[in-house]
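>>> let me see the structure of the following:
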Amino acid sequence: MQQLNEILSLIDSYIGGSDWFVALLLLTGLFFTVYLKFPQIRFFKHAIDVVKGKFDEQDDEGDTSHFQALATALSGTVGTGNIAGVALAIHLGGPAALFWMIVTAFFGMTTKFVEVSLSHKYREKTADGTMAGGPMYFMKNKLNMKWMAVLFAIATVLSSFGTGNLPQVNSIASSINATFGLENYITGAVLSVLLAFVILGGISRIASVTEKLVPIMALIYFIGCVAVIFYNFENIPNSIQRIASDIFSGTSATGGFLGASLAYAFNRGVNRGLFSNEAGQGSAPIAHASAKTKEPISEGMVAILEPFIDTIVICSLTGLALLSSNVWREKIENKFQRTDLEVLSIRYDDTKANPNNDRELLAAHISGDKELPTYTGSLNVINGKITNTVSLLHARSLAEDVKVSIDGEAYTGTLNVVKGKVEWKKKMAIRGKSLVHSAPLTSIAFTRSYFGEWGKYIVSIGLLLFAFSTAISWSYYGDRAMTFLLGAKSVIYYRAVYVFAFFVGSFADTTIIWTLSGITIALMTIPNLIGILILRKDMKESLEVYRSHMKDKFGIKI
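Okay, the predicted model is just below:
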């Protein structure tokens, strides 16, 4: 598992985790924002009117309403990225990462507008009478680049597992296990059956479920976030100041948090921002292609609202809850994951008063700037405690009060370590105090509220609804891609594999899953962004046609 994660991390570092990928994503959004004269601001009110059905026409062709298409697309984006992804971004990049997530969303509003409009314009009706669309269709029908369309469709199938399937169920199962003590595989088995029931009904049943789930889950989560923020209201000014002051300098060490550079905060903020709202990834256009309208731009208008709701509203609330509760920099008792664990050859001290600048050395090590010597050899363990003069790093922090157990009993014996990596024994667990990340971090933050310990149940319920609805929507994205690649008959086999993977993902290693998701996101995003940049003039002309239509048909100027 460790070797697999290292290979995946290396691949991700050259694509999704690279600086050029972040630049491509942001600069595309910036270009279209300027090129189309800030449509995310100019057309925001009009987008709301379109969702309300104010401009619907009798002869509109499609399978879902504007609101259902928006709900399906939102259910695909509002998921673990909003709960676990924000926590991971702040864990990696500090408070400034939240700012870069919001910046990504602002430009992402325009990117979504463009990709959805173009995908809707070149959609097709399938043999079963339903609509199929997405970037692969404008790549094939307009750009005449079938090879690019095939590449995108393959990446979509892979991403349906790396984005919509595995990380979603893993976060649900981990959260429910932490809250209720229910084994991950039991949660996975129950949800897999429910997932199969929903996705076998096709887009009609999916839209029917998501249009009910999205408002409910948003309300529940909003109440939970507000309860944390107001309970810790005295910390809000300092949290906002911290975000602002760290934007161009990075975050210095504070508490158990060892610091993060500006470059890392920027990269992780943009990367997690994309994972949250999927702007530029090309996934949402697949859902919007089913909407009833003969005006492609009108559906693009609807898409403007997605990054705003998903990231600027929901992720900001999560971020403020995490920062105001201070849990992002506190060491908390937790069960260590082997891929997050590293053994250093000497003992370090991360307290502020340490005269040897150990905090700076550790910070440089976890950021990859200057590596410290790792340990190779045997660790002596007596009654659960490691007696060697070494340091254990877990979740990018110096671990404390470490205890080793096997099958629940304190372990006495030796552990082999090779280049800082512990060779795990069967039924072994290592626990201690360290920083935590992803969904468990948000769960802890929600206990620092008016709800007290009950707050973690809001995260569990919210995560269950958010992530399950994401898995539903991504199954639809995957089956549309399979239809494009191999025809409608291949969909049933895809769905079977999708449901099985959903079960397996409930107990797989989370670190590997998050790394995999970064790779699959990039594989979709790159060809999609190239495609919409090539079609920039087509987009601008389509917008002018739409504006003329609205003036002639409805007498309004937008």
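>>> C-alpha from now on. contacts and neighbour counts both.
Will do.
>>> number of nearby residues for the closest residue to F507 other than its chain neighbours?
Residue nearest to F507 in three dimensions, not counting chain neighbours: N184, with 5.5 Å by Cα to Cα, 6 or more residues apart in numbering. Here the neighbour count serves as a burial measure; for N184 (other Cα atoms under 10 Å) it reads 24.
>>> before we move on, what about T179?
For T179, the tally of surrounding residues (other Cα under 10 Å) stands at 17.
>>> for it, what are its contacts?
With contact taken as Cα atoms under 8 Å, 6 or more residues apart in numbering, T179 is in contact with K456, Y457, S460.
>>> among those residues, which are in helices?
Using DSSP state H, the members of those that fall in helices are K456, Y457, S460.
>>> once you drop chain neighbours, what's closest to the first one?
Excluding its sequence neighbours, the residue lying closest to K456 (Cα to Cα, 6+ apart) is S443, at 4.7 Å.
>>> isn't that neighbour up against E453?
No - the criterion here is Cα atoms under 8 Å, and S443 misses it with E453 at 9.4 Å.
>>> who has more neighbours out of the two?
Just comparing S443 and E453: by other Cα under 10 Å the higher neighbour count belongs to S443, 27 against 15.
>>> nearest to G300, of the ones in helices among the contacts of T179?
Within these, distances to G300 taken as Cα to Cα reach their minimum at S460, with 32.8 Å.
>>> what number of residues are in the vicinity of that closest one?
The local packing count at S460 equals 25, with neighbours defined by other Cα under 10 Å.
>>> likewise for S405?
The burial count for S405: 19, using other Cα under 10 Å.
>>> tell me what the strand or helix carrying it is packed against?
Counting by DSSP states H and E, the element that carries S405 is strand 400-406. Under the contact criterion of 3 or more Cα pairs under 8 Å, 6 or more residues apart in numbering; DSSP states H and E, strand 400-406 touches strand 385-386, strand 428-434.
>>> just the residues contacting the first one, thanks.
Spelled out, that is strand 385-386. If you take Cα under 8 Å, 6+ apart as the criterion, strand 385-386 is touched by L379, N380, V402, K403, V404.
>>> of all those, which comes closest to H549?
V402 (67.2 Å).
>>> mind checking how far that closest one is from A23?
41 Å (Cα to Cα, to the nearest Å).
>>> who has more neighbours, these two?
Between V402 and A23, V402 has the larger neighbour count (other Cα under 10 Å), namely 18 against 13.
>>> one more, so I can put them side by side:
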Amino acid sequence: MLEMLNDFLSGKLLIVLIVGLGSYFTIRSRFVQFRHFGHMFSVFKQSLRSSGGQLSSFQALMLSLAGRVGAGNIAGVGIAVTLGGPGAVFWMWVTALVGMSSSFFECSLAQLYKRADGDGLYRGGPAYYIQHGLKLRWMAMVFAVLLLVTYGFAFNGLQSFTVTHSLQNAFGFPVQYTGIGLAVLLGLVFIGGIKRIASVSDLLVPVKTLAYIGVTLYVIFTQIDLVPGMLVTIVKSAFGLEPAFAGLLGSAIVMGVKRGVFANEAGLGSAPNVAAVASVQHPVAQGVVQAFSVFLDTFVICTCTALLILLSGFYTPGFEGDGIVLTQNSLAAVVGDWGRIFVSVALSLFVFTCILYNYYLGENALQFLLGKSRAALLTYRGLVLALICWGSMQNLSTVFAFADITMTCLAFVNLVALALLIKVGLRVMRDYDEQRKAGIATPVFDARKFADLDLDRDAWPTAPQAQASSEAIDGRLATSHR
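Next up, the predicted model:
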């Protein structure tokens, strides 16, 4: 029953919602992900600046990449290619293109409706913009519960199982001791709160990402003469025009979209929770940065994994095995046995940062539901660590199937909320675009122009310097219009 329900929800309904509403957001925004593509790199450069004790835009980006860049980029791509053939990669690209607009709006709205938590930091996400944007407290609570169950508990147990068994296969480490060691390391990070989680992500995410991209690019460049032909095969297979993969057309679309969604998480409602913590001048700036992270996740990292598999010579149509084994063996076929060890170590880093990300999503949902309860927070941390130890020794396939269903429900609630708030999102986007058109390199958000919205004045204060900047911007806009 779980399998049938999961197949309908995540294999059909979610695909229609993600692609359909992503396309709708793309058209309504006048293809924002294409218009701002070059601008993404300059905003990313600006995000490196310090925020005076608050979390910077770059730290929020690294924290979101901690979740986006995970096992899905290794195992997920392997599964997509195994079941859907090379054409699945093309449909992953399509999903990412429309998903960039969904991520843009959900993260911009998370910034717009964020709340100051009284400790100099911010909280936000879909639960917050549902409550304060749509005035639907019950719907916001449903989202928060689904987020807590899916990411805070279920996915953390699954990630623990994945990494401990990968290390056992590569090095022979007993899973029970690996699970305990993992729980201890994570506990040391958890007790430092969001700042320590962000600091660790700052360190590990660039290291794991660059190391993985570097090794896969080495494999690709050693066979660069085969890359153009493989790219043609990917496109032709996506439309059933490649004879060897013609029978996989339906699977290519389904697996490409499904694995693409789960790899980059655009539209699922998870990334906005970490996008909201950043201190930025304008909500849209974080939306642009997070759209860039979808591009990086799918077009760079997932594509590197796909080309690694397809160029290795190990993969053949009808391959039977899991995604991790396929990726490990593909790398080993080119560089030798150390390739299997490298994939295992890379997966361990990916999973470690993913658990940090999942933990914070659950903590954010918990605070939304119960407020700043120290007892509730400590209980939550204890349960997560216990689940990590237990999950390291258990096959949680049934739990994962249940989590897939709750995550699809999570995405459904979030996408409906985005559709209902699209006018607000477009309004904030136009404010940003008008300032850039007037020649303002770093647009500034003026909360007075949005006095009709339920915004937190502590999160978006109209300080004297902000008011002066706003007046200067108004002058430039008036000159521009004339």
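>>> superposed, what's their TM-score?
TM-score of the superposed chains, computed with TM-score structural alignment, normalised by the length of structure 2, equals 0.85; 442 aligned residues with a Cα RMSD of 2.6 Å.
>>> redo the ones in helices among the contacts of T179 of structure 1 as TSV? Include distance to D479 of structure 1.
Shown next, in TSV, are these (distance: Cα to Cα, whole Å):
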residue	distance to D479 of structure 1
K456	34
Y457	33
S460	28
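>>> just the residues you listed now: which is nearest I216 of structure 1?
Checking these against I216 of structure 1 with Cα to Cα, the nearest one is S460 at 14.2 Å.
>>> what do we get in structure 2 for that closest one?
Aligned against structure 2 by TM-score structural alignment, S460 of structure 1 finds its counterpart in S344.
>>> which residue packs closest to that match, ignoring adjacent ones?
Closest residue to S344 of structure 2 in three dimensions, ignoring its sequence neighbours and counting by Cα to Cα, 6+ apart: S166, at 5.9 Å.
>>> surely the one you found is within a strand?
No - counting by DSSP: H, G, I helix; E, B strand; the rest coil, one finds S166 of structure 2 to be helix, located in no strand.
>>> wait, isn't it in contact with F342?
No - under the criterion of Cα under 8 Å, S166 of structure 2 is not in contact with F342, lying 11.1 Å apart.
>>> returning to that earlier point: F466 of structure 1: which of the helices and strands packed on strand 400-406 of structure 1 is closest?
In this view, these are compared for proximity to F466 of structure 1 by Cα to Cα, and strand 428-434 is the closest at 27.2 Å.
>>> what angle separates that closest one from strand 400-406?
Using axes from the mean of the first three to the mean of the last three Cα atoms, to 10 degrees, the inter-axis angle of strand 428-434 of structure 1 relative to strand 400-406 is 170 degrees.
>>> structure 2: matching residues for the helix or strand following strand 428-434 of structure 1?
Heading C-terminal from strand 428-434 of structure 1, the first helix or strand you meet, by DSSP H and E, is helix 438-447. With the alignment judged by TM-score structural alignment, the segment of structure 2 matched to helix 438-447 of structure 1 spans residues 323-332.
>>> so which elements touch the strand or helix carrying L379 of structure 1?
Using DSSP H and E, L379 of structure 1 sits within strand 377-382. Of the remaining helices and strands, those touching strand 377-382 of structure 1 by 3+ Cα pairs under 8 Å, 6+ apart are strand 413-418.
>>> buried subset of the contacts of strand 385-386 of structure 1 as a ChimeraX selection?
What follows is the ChimeraX syntax selecting those of the contacts of strand 385-386 of structure 1 that are buried according to 16 or more other Cα atoms under 10 Å:
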select :379,402,403,404
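>>> separation between G181 of structure 1 and F502 of structure 1?
Here the criterion is Cα to Cα. By it, G181 of structure 1 lies 20 Å from F502 of structure 1.
>>> ok, those two, which is more surrounded?
Between G181 of structure 1 and F502, counted using other Cα under 10 Å, F502 has the larger neighbour count: 27 against 11.
>>> tell me who's in contact with the more buried one.
Applying Cα under 8 Å, 6+ apart, we find F502 of structure 1 in contact with N165, L166, V169, G188, S192.
>>> what is the neighbour count of the fourth one?
It refers to G188 of structure 1. Quick note: G188 of structure 1 (other Cα under 10 Å) scores 23 neighbours.
>>> nearest to A127 of structure 1 among the contacts of T179 of structure 1?
S460 (40.6 Å).
>>> picking that back up, I figured the match of S460 of structure 1 hits L167, correct?
Yes - taking contact to mean Cα under 8 Å, the distance of 6.4 Å between S344 of structure 2 and L167 places them in contact.
>>> related to what we said a few turns ago, and of the contacts of strand 385-386 of structure 1, the nearest to Y35 of structure 1?
Distance from Y35 of structure 1 was checked for each of the contacts of strand 385-386 of structure 1 by Cα to Cα. The minimum falls on V402, at 55.5 Å.
>>> regarding the equivalent of R381 of structure 2 over in structure 1, what is its secondary structure?
When the two structures are superposed using TM-score structural alignment, R381 of structure 2 falls opposite R495 in structure 1. Secondary structure of R495 of structure 1, reduced to three states by three-state DSSP: helix.
>>> tell me, the strand holding L379 of structure 1 lands on which residues of structure 2?
Alignment of strand 377-382 of structure 1 against structure 2: no match, by TM-score structural alignment.
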